[in-house]
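# what follows is a predicted structure for the sequence shown.
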Amino acid sequence: MVPNITLVIQGLAFFAVVLLVMKFGWPHIIAAIEERQKKIEEGLNQAEKARKELADADARVADEIRKARAEATQIIEKANQQAAQIVDKARQDAIVEATKQKAIAAADIEAQAHKAREELRGKVAELAVAGAEKILRREIDANAHKALIDQLVTEI
């Protein structure tokens, strides 16, 4: 097979175009490809950096939430303790007040009972004297009457 001249010219033209492209176009194409690679690499690096920052921020947020929950738990615990102390103090105060009121009531009852006993003794003495007077049918003088009442009060 003999190469014909057209094929040779086409081959030489192709070779010339390849040389021209390699001489003038190829550096621009390589530069554009390298620039694009650089931009893609920077974008990936920025994405990785942003992902790490997001992970760090998530960790900080989780830590802050944990701290806030712990603080809230402590506040609730403290409030419950204070409420229990207030209830205990109120209960103790109520017991003390009830004891005081009971003592006052007991003293009042005792005083009224003593007064009633004294009045009853006086009335019993008067009734005894009246009964004795009726039995004896005689009048007892005031001094004797008083002495008799005092004696009866003492005995009763």
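In hand now; what should we look at? Residues are numbered from 1 along each chain as shown.
# make it CA atoms for all contacts and neighbour counts henceforth
Noted.
# what are the ranges of the helices in this protein?
Here the chain has its helices, by DSSP state H, at 5-20, 26-136, 142-155.
# ok, and here's another one to check against it:
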Amino acid sequence: MNINATLFAQAIVFAILVWFTMKFVWPPIAKALDERAQKISEGLAAAEKAKTELAVANKRVEEALTQSRNESAARLADAERRALAIIEEAKARASEEAAKIVAAAKAEAEQQAVQAREALREQVAVLAVKGAEQILRREVNPSVHAELLQRLKAEL
């Protein structure tokens, strides 16, 4: 065998192998690589989009938290104002009731004082009659001298 013919035959076989590889093997490999590159770029784009959406969602959550904090603070302040108003109203009612009770007690004390004066006048009149009876040594009839006893009560 001739070395030149062997080299020539190997070059022809190599050329056929290159042509076969370029025609039938390389296109599916290139297609698979292109699809893989496209999937990777789509994944990166989706990840970037998700990252943007996450930032927007975090911003919305922070705004909602801030709003709910403000609302709860406003509700607390409103509740405190209502509590103070209720307390003031209760104090006003209590002072009104106390004034009514004091007025009723004063009226009752005044009435009891009047009754006590009347009872005292009666007792003084009875004592005066008894004293006068003993002084005169005779019996004084209260029914006969009712007018005199009434004037005596009024003077006392």
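The structure has been received and is ready for your questions. Just so you know, these numbers come straight off a predicted model, no measurement behind them.
# so can I have JSON lines of the helices of structure 1 showing mean neighbour count?
As requested, those are exported to JSON lines (neighbours: other Cα atoms under 10 Å):
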{"stretch": "helix 5-20", "mean neighbour count": "12"}
{"stretch": "helix 26-136", "mean neighbour count": "12"}
{"stretch": "helix 142-155", "mean neighbour count": "13"}
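# superposed on structure 2, what's the mean shift for stretch 45-64 of structure 1?
With mean Cα distance after the TM-score superposition for structure 1, stretch 45-64 of structure 1 departs from structure 2 by a mean of 1.9 Å once superposed.
# onto which residues of structure 2 does that stretch map?
Residues 45-64 of structure 2 are the counterpart of stretch 45-64 of structure 1, counting by TM-score structural alignment.
# identify the residue of structure 1 aligned to residue 106 of structure 2.
The alignment partner of residue 106 of structure 2 in structure 1, by TM-score structural alignment, is residue 106.
# hang on, I meant residue 155 of structure 2
Using TM-score structural alignment, residue 155 of structure 2 lines up with residue 155 in structure 1.
# any idea how far its match is from residue 149 of structure 1?
As judged by Cα to Cα, to the nearest Å, residue 155 of structure 1 and residue 149 of structure 1 stand 10 Å apart.
# ok, residue 10 of structure 1 next?
Applying Cα to Cα to residue 10 of structure 1 and residue 149 of structure 1 gives a distance of 165 Å.
# just residue 63 of structure 1 next, same as before
In terms of Cα to Cα, residue 63 of structure 1 sits 93 Å off from residue 149 of structure 1.
# repeat that for residue 72 of structure 1.
As judged by Cα to Cα, residue 72 of structure 1 and residue 149 of structure 1 stand 80 Å apart.
# likewise for residue 30 of structure 1?
Plainly put, residue 30 of structure 1 is 141 Å away from residue 149 of structure 1 if you go by Cα to Cα.
# swap in residue 109 of structure 1?
To residue 149 of structure 1, residue 109 of structure 1 is 26 Å away according to Cα to Cα.
# next one: residue 116 of structure 1
Residue 116 of structure 1 is 17 Å from residue 149 of structure 1, by Cα to Cα.
# cool, residue 46 of structure 1 as well?
As judged by Cα to Cα, residue 46 of structure 1 and residue 149 of structure 1 stand 118 Å apart.
# same thing with residue 106 of structure 1?
30 Å.
# repeat for residue 96 of structure 1
To residue 149 of structure 1, residue 96 of structure 1 is 44 Å away according to Cα to Cα.
# now swap in residue 79 of structure 1 and tell me
Using Cα to Cα, one gets 69 Å for the distance from residue 79 of structure 1 to residue 149 of structure 1.
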